[in-house]
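Q: Sequence plus predicted model, see below.
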Amino acid sequence: MNILWDFDGTLFDTYPVYTNIFSQVLGETVDKREIYGKLKISYSHAIHFYDISSEQEEEIKKLKKNISPEDMKPFNGVEGILNFANKNVIVTHKSREGVVGILKYYGWDKYFVDMVTIDDGFPRKPNPSAYKHLHEKYRIDLAIGDRELDLLPAKELGISTCIFQNQTDIADYQLQDYTEFFNTNIPERLNM
């Protein structure tokens, strides 16, 4: 089985760190649960929703540079799936340097044969170009993401989809915890 992964909120629980950064910039009067929800839709959605000024956005970028890999915790059970898959690839809006740094910190760079990052020049999700590029190279069986925009490109290409810690009607599968993966019919159905 070849799996395409989103990064933030799918492989690593990064939203709490980003929520804290936004809270720092916006002030304590803005509810952190609301910030988390807006970020879960998308980073750009949160920027627009809170009408973030260019100065505030620069402050967010500075604070993001101070995030260490140990602040980005992998989700429980992910490594078992990475190890199970024949090939794993990533499509993310993060920088390659950031992704590789976190993967190396956890010793997970060995699990990934390829990735498309914001640095590679592909249009942002939900445009399917990056997915198509990786699907043509690796024949992807499953795309896993935590947001609908992570699944839409896969659906367009006929790739099975799994939503993580979220709900959407377009997902073929839903997981709240990766430890459930091997108790579902996902591995059997996709290895047929």
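A: Structure's in. What do you need?

Q: Every contact and neighbour count from this point should use C-alpha atoms.
A: Noted.

Q: Going by secondary structure, residue 123 is in what exactly?
A: For residue 123, there is no host helix or strand (DSSP states H and E).

Q: and the comparison structure, right after this:
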Amino acid sequence: MNILWDFDGTLFDTYPGYSKVFSKVLGGKVSEEEIYKRLKISLSHATEYYNLTDSQVREMETLKNDLNPGDFKPFDKVEEILKYADKNVIMTHKDRDGVLAILKHHGWDKYFIDMVAIDDGFPRKPNSQAYSHLHNKYHIDLVIGDREIDILPGKELGITTCIFGTKSDIADYCLSDYAQFFEIIDRNDFNK
């Protein structure tokens, strides 16, 4: 089984760290829980919703870069799935160096054979070009993300999709936690 993973909110719980940064930029006037909800839609949505100035966006980028790779925790049971898969790839709007730093910190860089990051020049999700690129190279069997924007490109390409941490009418499978993953595998043939 070859899996294409989203990064933020799918492999690692990055949103709490980003919510803290956003709250600091907003002067503590908005709760981290409220910011978290906006960030789950997208960073650009949260930036527009809170009407951040250019100066605040720059401050946020600086503060995000100050976060430690250890500040981001992997979700429970993800490593078991990474070990199970034949090939794992990542498609993310995060920069390559940031992703690699987090993966290396947790010893997970060994699980991934390829990645498309924001600095690779592909259009942003939900455009399917990056997914198509990875699918053509690795014949992806499953796309996993935490937002519909992460799985829409997979749906467009006819790849089985799985959404993590939320419900979705468009996902083939919805997981509230990764312990459920192997139940899905047991019920389906992904040519492992």
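A: Yes, it's here. Predicted, not measured: the structure shown is a model, and the values here were computed from it.

Q: Show the contacting residues for residue 9 of structure 1.
A: 15, 40, 145, 146 (C-alpha atoms under 8 Å, 6 or more residues apart in numbering).

Q: Pick out the most distant pair among those.
A: Within the contacts of residue 9 of structure 1, 15 and 145 form the most distant pair, 13.6 Å apart (C-alpha to C-alpha).

Q: Looking at the two, which one has more neighbours?
A: Between residue 15 of structure 1 and residue 145, residue 145 has the larger neighbour count (other C-alpha atoms under 10 Å), namely 26 against 18.

Q: now the helices for structure 1?
A: For structure 1, the helices defined by DSSP state H occupy 15-26, 32-41, 43-49, 54-65, 78-84, 96-106, 129-138, 148-156, 186-190.

Q: Would you mind giving the residues in structure 2 matched to the third one?
A: Helix 43-49 of structure 1 corresponds to residues 43-49 in structure 2, going by TM-score structural alignment.

Q: Flag every buried residue along stretch 70-82 of structure 2.
A: Within stretch 70-82 of structure 2, the residues that count as buried by 16 or more other C-alpha atoms under 10 Å are 72, 73, 74, 78, 82.

Q: any idea how far the fourth one lies from residue 171 of structure 2?
A: Read that as residue 78 of structure 2. 19 Å (C-alpha to C-alpha, to the nearest Å).

Q: rewinding a little: a markdown table for the contacts of residue 9 of structure 1, including distance to residue 34 of structure 1?
A: Shown next, in a markdown table, are the contacts of residue 9 of structure 1 (distance: C-alpha to C-alpha, whole Å):
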| residue | distance to residue 34 of structure 1 |
| --- | --- |
| 15 | 12 |
| 40 | 10 |
| 145 | 21 |
| 146 | 17 |
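
Q: which of the residues you listed lies closest to residue 7 of structure 1?
A: For the contacts of residue 9 of structure 1, the nearest to residue 7 of structure 1 is residue 145 (7.9 Å; C-alpha to C-alpha).

Q: I figured the closest one was touching residue 162, is that so?
A: Yes: with contacts counted by C-alpha atoms under 8 Å, residue 145 of structure 1 reaches residue 162, the gap being 6.6 Å.

Q: Just give me the residues shared between the contact sets of these two.
A: residue 151.
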